[in-house]
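1. build me a structure from this.
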Amino acid sequence: MTRIAYFGPQGTFTEQAARTFGEAEFISVETVPQVLAAVRAGEADYGCVPVENSVGGAVTATMDALAEDSPLIAIGEVILPVRFSILVRPGTQAEDIKTIASFPHGLTQVRQWTAENLPNAREVVTTSTAAAAAQVYDGEYDAAVSAPVAALHYPLEEFATDVADVRNAVTRFLLLSQPAALPAPTGSDRTSLAVVIAHDEPGSLASTLSELALRGINLTRIESRPLRGLYGEYRFYLDFDGHVAEQRVADALAALHRSSRQVRFLGSYPKADGSPSEPMPKNSDDDYAAARAWVTRIQEGR
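-> Here you go, the predicted structure:
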């Protein structure tokens, strides 16, 4: 049976996301880097990790882990709405809650609710939302901001449920594998890259982005992370519409490979929202083929 490693103990949103990819043996792993390590070592066929949240922003642990060690590629994504439950030990009252624990993004997304309902509770960061529930059960903390599914795995009570400061908050998750044949283009695809540019050349980032713009490619996300131990130097993470099997995207990747210090391909995969990734006018594969044929005729003197 297919094995999918996911970030966090049982009861996390990542477990819920992993289960959307079909029947499998689901393996809980403590940290994001360990999920990727399990896939790299062949201990799991796939890994499911969070990559960004509409409130808390990028999940930096995932970004950093994708840039290190041997390459992995994303072959799918899922976007989940985020609604939390506040879990406590049976009998706990509001006045008893002095600490409230969760993964950083969980705490961020209920901070207003906490201020209004538990103003005396101190925030405590844990490795996952489910780890927070386990630590509440063990008596380490008083309340956990957790995925609702955690209540099925831990004998805790729901102090509150359907909690979210931003009602339309979502988290995006990636399904990762070792490099292999890519999912076929669907017309609703996303490509992800990690690019290190020449930081001491004026306009180098603008030049990088222009390689996409010149080919009519829609950039949907850009994030930066510092290069470890190199102050002032950054790695840029790019998401854009299109699939590497399309000539416009392949052409852009080739140009970035020539001009950048380093490019890591992170995958071409179907978009979770199904929105189209159609090329702009004059940038379809047919347009590229016609242009190549024209140049060939010139070269051959025809």
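2. alpha carbons only for contacts and neighbour counts from here, please
-> Will do.
3. in what helix or strand does N168 lie?
-> For N168, there is no helix or strand it lies in under DSSP states H and E.
4. likewise for P9?
-> Applying DSSP H and E, one finds P9 in no helix or strand.
5. here is a second sequence; please produce its structure as well for comparison:
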Amino acid sequence: MPIIAYFGPRGTFTEQAARTFDARAELVPHTTIPDAVDALRAGGADLACVPVENSVEGAVSATMDALAVGEPVVAVAEHVLPIRFSVLTRPGTTAADVRTVASHPHALAQVRAWLAATLPGATQVAATSTAAAAVGVGEGRFDAAVTAPVAADHYPLAALAEDVADEPDAVTRFLLLARPGTLPEPTGADRTSVFAVVSHRPGELAAMLSELSLRGVNLSRIESRPLRNRFGEYRFYLDFDGHVAEQRVGDALAALHRRSQLVRFLGSYPKADRSTAAAVPAANTDADYAESTGWLAGLRKGEHA
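-> Sure thing, here's the model as predicted:
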């Protein structure tokens, strides 16, 4: 039975996502995202589940930073989870009784309008996670918690409201991480993730991105995070369509490696939406690369057909 470390405590959206990857797995909560990733690195878990981006609040910086330092880990799967919240209180609490409402800052931001309309007098308090807010309600530190629905399975609290969300289509993308090893096989609807540190010169970022476009590789996401020991310089996180096993993607990665100060491969894995197959432009298929490689080999042997 595999062990999946996840960003806890029990009752987070990350737990809900982790359950979708392997229903047989033992799920072990950790207090922070770096703790969950470090448990994987140290061999205390076989896999780790962490959030990477939210459609409302953007990238999860703690995950991006955790992937950048320490021993390499790679994503082997992803899951996109619709985000709908429950508001939990101690039994018998009414809306009029709520003076403080706690949650993770991303969660509070996603129900800002609902809180203003329903609990206008409540002070909002940031917690380390949605589940930590539920623990705080149980301990009497807060009156209400904005949580994942699964939190109601773990804590003796009552639902003041359910199915709460300012943005009904909000989703969060989660990654399933593993130690480096055999990669998932290409499916035709894959995503590759890397981060790169480019030279601090004019045009370097544009030149890096051109290595993808020249090979017909579609960039789906780019984020930057500062290099903590080099003020004014950044590492860039890239998600693009395709699998490292494809010639065009491998060729693009090799080009990034040649022209960047540092490239870290973060995985090639199936997209959560398997219907979004990568469109490969003409002249960029593996067959095109094989034909041109054969032609060049012929030239080098003196065959000028």
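6. for T14 of structure 1, see how far away the spatially most central residue of structure 1 is.
-> When C-alpha atoms, centre = their mean is applied to structure 1, the residue found nearest the centroid is V51 (1.7 Å). Look at V51 of structure 1 and T14 of structure 1: by C-alpha to C-alpha, to the nearest Å, they are 11 Å apart.
7. post-alignment, the lengthiest helix in structure 2 versus structure 1, mean distance?
-> Counting by DSSP state H, the longest helix found in structure 2 is helix 286-300. Following the fit onto structure 1, the mean deviation recorded for helix 286-300 of structure 2 is 0.6 Å by mean C-alpha distance after the TM-score superposition for structure 1.
8. how far is that helix from where the chain is centred?
-> How far helix 286-300 of structure 2 lies from its chain's middle: 37 Å, per C-alpha atoms, centre = their mean, to the nearest Å.
9. who does that helix touch, helix- and strand-wise?
-> helix 247-259 (3 or more C-alpha pairs under 8 Å, 6 or more residues apart in numbering; DSSP states H and E).
10. give the buried residues for the helix it packs on.
-> Residues Q247, R248, V249, D251, A252, L253, L256, H257, R259 are the ones in helix 247-259 of structure 2 that count as buried (16 or more other C-alpha atoms under 10 Å).
11. tell me the one of those nearest V150 of structure 2?
-> Within the buried residues of helix 247-259 of structure 2, the smallest distance to V150 of structure 2 is 38.7 Å, found for V249 (C-alpha to C-alpha).
12. I'd say that closest one and L214 touch.
-> No - assessed by C-alpha atoms under 8 Å, V249 of structure 2 is found out of contact with L214, at 10.9 Å.
13. apart from its neighbours in sequence, what residue is nearest R235 of structure 2?
-> Closest residue to R235 of structure 2 apart from its sequence neighbours, by C-alpha to C-alpha, 6 or more residues apart in numbering: V197 at 4.6 Å.
14. so how far is A207 of structure 2 from the one you found?
-> 13 Å.
15. now swap in V125 of structure 2 and tell me
-> For V125 of structure 2 relative to A207 of structure 2 (C-alpha to C-alpha), the value is 44 Å.
16. now A95 of structure 2, nearest residue through space, not along the chain?
-> In this structure, A95 of structure 2 finds its nearest non-sequential neighbour in L119, 6.7 Å apart by C-alpha to C-alpha, 6+ apart.
17. between V197 and A207 of structure 2, which is the more surrounded one?
-> Comparing V197 of structure 2 with A207 by other C-alpha atoms under 10 Å, the one with more neighbours is V197, at 23 against 13.
18. show me the contacts for that one.
-> Y234, R235, F236, S260, Q261, L262, V263 (C-alpha atoms under 8 Å, 6 or more residues apart in numbering).
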